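Enquirer: Here is a sequence with its predicted model. Questions after.
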Amino acid sequence: MIGFLAIDIGASSGKAFVGKYGRNRLVLEEVHRFSNEPIHVADLTHWNLISLYKNVVESIKAASAMGIEIRSVGIDTWGVDFGLIDSSGSIQGDPRHYRDMFKDDSMDYAIKKAGKRWIFDRAPTQFQPFNTLYQLISLKRNNSRYLEKADALLPMPSLLTYFLTGEKLTEFTFATTTQLFDPDRNDWSEELIRFFDLPDIMTPIVDPGEIAGELLPSVAEELGIKGLKVILPASHDTASAVSSMDLSDDSMFVSAGTWCLEGVLIDKPSRNDDVIENNLANEGCYGRRYRLLKNLTGLWLVQELLKEWRRSDPNLDHYALTEMALTVRSYERKIDVESEAFRKPRSMEKAILSEAEKLGISLKNRGEIVRAAIEGIAYQTEQTRKQLQSITGRSIRNIRMVGGGIRNSLLCQLVSDYTGLPVVAGPAEGTATGNIIVQMLGLGELSDLSQAHDLIQRSFNFQEYTPKK
C-alpha cells in the first residue's frame, strides 16, 4: 500500500489526509487538523504564516509515522491571497487577509481608471474587491515598502510549497483567481501589469500535477524523510474539489463550505456580457478547462453564529445548530446572504436579525436565525442555476455537492427543494480527494480523470437528495 498526503487549508481551518491506495481503492485517513486563526494588528488582518507552515510540517510528520510509503504531498488553499519574497528569498511581512479589502476602494479605483470591460477582456473573472490584482494596486497606492522590495509573488499554496522545496512557481488554477491571468496568452496579463504600473514579480505558471521538487535537504533532515516529492495539485481548493467530481454537461457543482462555489464546467472562458452583469468567474480546472461559477457567501454565516454563541454556551456545535433549524418554521421571504451586512459584521446574529426585519420578518430564536441563513444560501443557489442556464444555454438536470458543507443535511435538502433537482452529495472531503487524485495523476499512478473518477466512485459513499416540494 502507498500513500499521498493532501494538506487542505481553508479560511478558518486546515486538515491533512493521507490517501491510502491499494487493491484498486482509495481510503482517506485524517492525520492532522488545525485552526487557521488570523492575526489582527493595527486595524489590519494577517494570516499567521508561521503557524500554517508549522502545521504543514506537523502534517508531514504525522503522515510519515503511519508506516506506509508516502509518495508525495500537495497543498491547496483558498484563492487570491499571497506572500511577497525579496531577492534574498525572505518573506516580506505576513500575508494580508482578503477580508481587509472590503474596506479598500482599489477595485473601484481600477475600474474607473481602466474600465470594467477592458479589465474583463484581459482577465475574464469575477470582480471582487479582494482579488490579487486589487490587493497589489492597493499596496502600490499606499507605497508599500514590502512591494518595493519584492522579487517574487507567491500564492499561499505556492508560498508553503516554496518553504518546503525552494521552488517559486504558481499553479494554473490559482493563477486564474487573481484577475491577472490572460487565458488568450495562457500566461500573466502583461497589459494589466503594465497599465497599473505593477512590478514584474509574477512567477512561472505550471499545470496542476507539476512536481515542484523534493524536500529541501534542511527540511528532509529535520523530518527524517528522504525522497518525498512535493506536488502542486489543483492548488485552489475549489479546483481540487471539482477534480473529485464526475461532471456532465447537464451537471451543476456546489462546493459548500465557508463560501459556496457554484458553477458548471466549460472548455474555455465565457466572455458573454451576462457573465460581467451577473459577476461570474472563469476559473481554471485540471486539464486547462474552466469552471464558470459564482462565488457566494456560504456557511460563513453559521460559522460566525456558532463562534458568537459559544462565548456563552461552549457546548454548542454545528450539529446542534442544524437540529435547532430543522424544528422551526420557514419564512417565505429569504435574506440576501450576499448583503454587505454579512461581510465582516461585529455580530452575525444582529446582522441577520436586522436583514430579516427589513423583510418584515421577526426571527424568534436561534433555530430560526440559523434556518434563515441556510435557506438564504439555498435560495441563492437556485438564482445561480437560472443564471448559468441562461448564459450557457444548457439545461441543468442535476447537482453535485462536495465539501464540508454537505455534512449539513438541511442545506443539501434545501438546495434540492429550491432548485427542484436531484442532489448527489459526496465525498465530504472532496477537496482533499481531488488534491490526492491530481497528485496521483502527476506521478502516473492514474492515467486520466476518467480512471480517477471510477476510483472515487468505488471508494466513497454518496448521499442522494430529491425535492420534497
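Expert: On my side now, so go ahead. Residues are numbered from 1 along each chain as shown.
Enquirer: drop to CA atoms for contacts and neighbour counts, all remaining ones
Expert: Fine.
Enquirer: could you pull out the helices for the stretch 151-300 of the chain?
Expert: For the stretch 151-300 of the chain, the helices defined by DSSP state H, counting those that start in this stretch cover 156-165, 172-175, 190-195, 217-223, 237-243, 273-277, 300-309.
Enquirer: this is the comparison structure:
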Amino acid sequence: MSVLAFDLGASSGRALLGTLENGKLTVREVHRFANDPVHTGKHLHWDILRLYHEMKQGIIKARQQGLAFRSIAIDSWAVDYGLLDKNGELLGNPYHYRDHQTDGVMAQVFEQIPERELFGRNGIQFLQFNTIFQLYALKERQAVALQQADQLLMIPDLLRYFLTGERKSEFSNASTTQLYHPLEQDWDRELIERLGLPAHLFAPVVLPGTVVGQLRPELAAELDVPACPVIAVAEHDTGSAVAAVPAGEGPFAYLSCGTWSLMGTEVDAPVLTERARELNFTNEGGVGGTFRLLKNIMGLWIIQECKRIWEQEGQDVSFAGLAQLARQESACISFIDPDHESFFNPSHMPSAIQAYCRTTNQTVPETPGQITRCIMDSLALKYRYILGLTAELSGVEFAGLHMVGGGIQNELLCQLTAEAIGKPVWAGPVEASAIGNILVQYMALGEIQSIRDARSIVRDSFPAALYEPQEPEVWDKAYAEFVQVTGLQ
C-alpha cells in the first residue's frame, strides 16, 4: 500500500502518492492547487482554511481514483504559524512571512538579546520574518490574538492538528523559529521569558518519523476513507528535500531550488561559531537528529514576481519562454545581489532590478529576456559564493553540487550553476520535498531502516541529470565582477 504526502510551497500545493515496491519508489500526483496569499487591510495572510479544504480534496481524489494509503504527512515552508485559543479554535488567518509587520523589529529584539548571544543560543540565520520577530511584533503592538492565544502551531503542525486533533511541534520546523535550543533539544524557555512572550504557547516537540495521531473519526467519515496514522515527517520542506538528496557516502553540498534557494550541507551538530554568525548561516533540524548548515537565498521568487508584473502589463510570458529568451541573451552583462533588501517584496520587481543596475553603474537590462538573464546569472554566481562559504564553515571541499526541487526544471539555471561553481551539478529529483516526506513516512512504518537506505532508493528510482562546466575562465572573470558589483566579501 502507498502513503500520501502533502507538499505545500509558497505558491502552490500538491498531494502526491508514493508507492515503494521492490526497492523502487514511484510518485503519482493526485491533486495540485494554488496557494495564493491574501491582502486584508494592512496585512498579508495565508488562506489556511483554503489549504485545509484542498488537502481534503486531495484525500477525496485519492479515494475516487481507487488509491489506498497507509498514512498521511505534511511538509511546508517554515517560520509561519497559527494561534489557537483555549478551546482549540483558530485565532485568525496566519500572517505571511512577507507581511511588513516585522519591519524594524530585529533591531528591537537585539536591544533585548544581543546578536552574538542570540546566534549562540540557536544558530539561526537572522531574517526579519523569523518567528521570533513575528511574535515580538505582535507583542509590541499588543495584538489581541497573542493575548488570547493558548497555543502556537507551525503551519504543518496546524494542518496536522486539523486532521488529528493532536497538538505537537515537529523538530525541523521548530528549529527555524529562533526560539528552539538545539543543544538542549527543547524550546528555549529562558529566551522566551526574556522577550516577554507567553511560555505556554509552545507545544511538545517530536522528531521526524513520529506517528502523532490518527485521522479524526468524523473526518474519516466525511471523506469516506479509513482512519489512518498521521506522521510528523521533516515538516520544514527543505528538511524533507534534503532527506531526498541522492548523495552517496561522505559529506555533500545541496541546493534546494524553488521560490527560495537553500544551499548548504548536512552536519551532525549545529555550527555556532562566530564566523557562522558573521556569515549569517543557519542551523536547522533534519532527519535522524542531523542539522542542515545552510544559507537562505532569495531564489526564483525574483523571476516569479517579474513574470507576475509582465502578465499584469499584458505580456504573454511563461517560465519556459523566459528561460528561452534568457538563453538568447549574452552572458554576464549585468548582476544583482539576489538577497539585496530591494528584492524582498517590491511593488514592481523589474523596475527594482533596473534600479539596482543603474545605481551600481552597470548596463541596465530592458527586455524580459535581458532581465531574466541578469537574474539567472546572478543566482548562479551567488550559489558559487555561498558554496565557498559552506566549504569554509564545514571544512569540506565539495566535489560538486546536488540540486533538487522544482527549480531544476529550468535547465539553463542548472547549466549556469555548473559554469559558475566550476564543478559538476547533479540535478534531481524534482519533487524532492514530497519524496523526502514519503521516505520518512516509510521509515516511520518500518519499511525503510535508515536515511542512508532512503537515499539509495532515491538514486535507484530517480536518475539525476548531469551538468558540467564548459567555460571556466569566462565564469571566473564574471565571478570577480559579480563580487565587486555586489560588494560581497
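Expert: Done, it's in. Computed from a predicted structure; not experimentally measured.
Enquirer: Would you pull the TM-score for this pair?
Expert: The TM-score (TM-score structural alignment, normalised by the length of the first structure) is 0.97; 468 aligned residues with a Cα RMSD of 1.3 Å.
Enquirer: sorry, back to before: export the helices of the stretch 151-300 of the first structure to CSV and tack on distance to residue 37 of the first structure and mean neighbour count?
Expert: Output for those, formatted as CSV (distance: least, Cα to Cα, whole Å; neighbours: other Cα atoms under 10 Å):
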stretch, distance to residue 37 of the first structure, mean neighbour count
helix 156-165, 15, 24
helix 172-175, 22, 29
helix 190-195, 32, 14
helix 217-223, 25, 13
helix 237-243, 18, 28
helix 273-277, 33, 15
helix 300-309, 13, 19
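Enquirer: any chance of these in a markdown table, with distance to residue 71 of the first structure too?
Expert: As requested, those are exported to a markdown table (distance: least, Cα to Cα, whole Å):
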| stretch | distance to residue 71 of the first structure |
| --- | --- |
| helix 156-165 | 15 |
| helix 172-175 | 23 |
| helix 190-195 | 37 |
| helix 217-223 | 14 |
| helix 237-243 | 19 |
| helix 273-277 | 41 |
| helix 300-309 | 35 |
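Enquirer: For residue 62 of the first structure, which of these is the nearest?
Expert: helix 217-223 (10.3 Å; Cα to Cα).
Enquirer: which residues are in contact with that closest one?
Expert: Under the contact criterion Cα atoms under 8 Å, 6 or more residues apart in numbering, helix 217-223 of the first structure has outside partners 57, 60-61, 164, 226.
Enquirer: swap in stretch 177-190 of the first structure?
Expert: Against stretch 177-190 of the first structure from outside (Cα under 8 Å, 6+ apart): 79-80, 122-126, 131-133, 175, 192-193, 202, 205, 269, 283.
Enquirer: what about the helices in the stretch 1-150 of the first structure?
Expert: 49-64, 106-114, 116-122, 132-141, 145-149.
Enquirer: Okay, angle between the second one and helix 132-141 too, please.
Expert: Following axes from the mean of the first three to the mean of the last three Cα atoms, to 10 degrees, one obtains 90 degrees for the angle between helix 106-114 of the first structure and helix 132-141.
Enquirer: Onto which residues of the second structure does helix 106-114 of the first structure map?
Expert: Helix 106-114 of the first structure corresponds to residues 105-113 of the second structure when matched by TM-score structural alignment.
Enquirer: Run through who's touching that stretch.
Expert: 128, 133, 136-137, 194-195.
Enquirer: Just the buried residues of it, please?
Expert: 105-106, 109 (16 or more other Cα atoms under 10 Å).
Enquirer: Kindly report the same for stretch 224-238 of the first structure.
Expert: Neighbour-count burial for stretch 224-238 of the first structure [16+ other Cα under 10 Å]: 228-238.
Enquirer: Can you pick out the most distant pair from the residues you listed?
Expert: Those two in these that are separated most widely, counting by Cα to Cα, are 228 and 238, at 25.1 Å.
Enquirer: Could you dump the buried residues of stretch 105-113 of the second structure into a markdown table with distance to residue 151 of the second structure added?
Expert: As requested, these are exported to a markdown table (distance: Cα to Cα, whole Å):
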| residue | distance to residue 151 of the second structure |
| --- | --- |
| 105 | 22 |
| 106 | 23 |
| 109 | 22 |
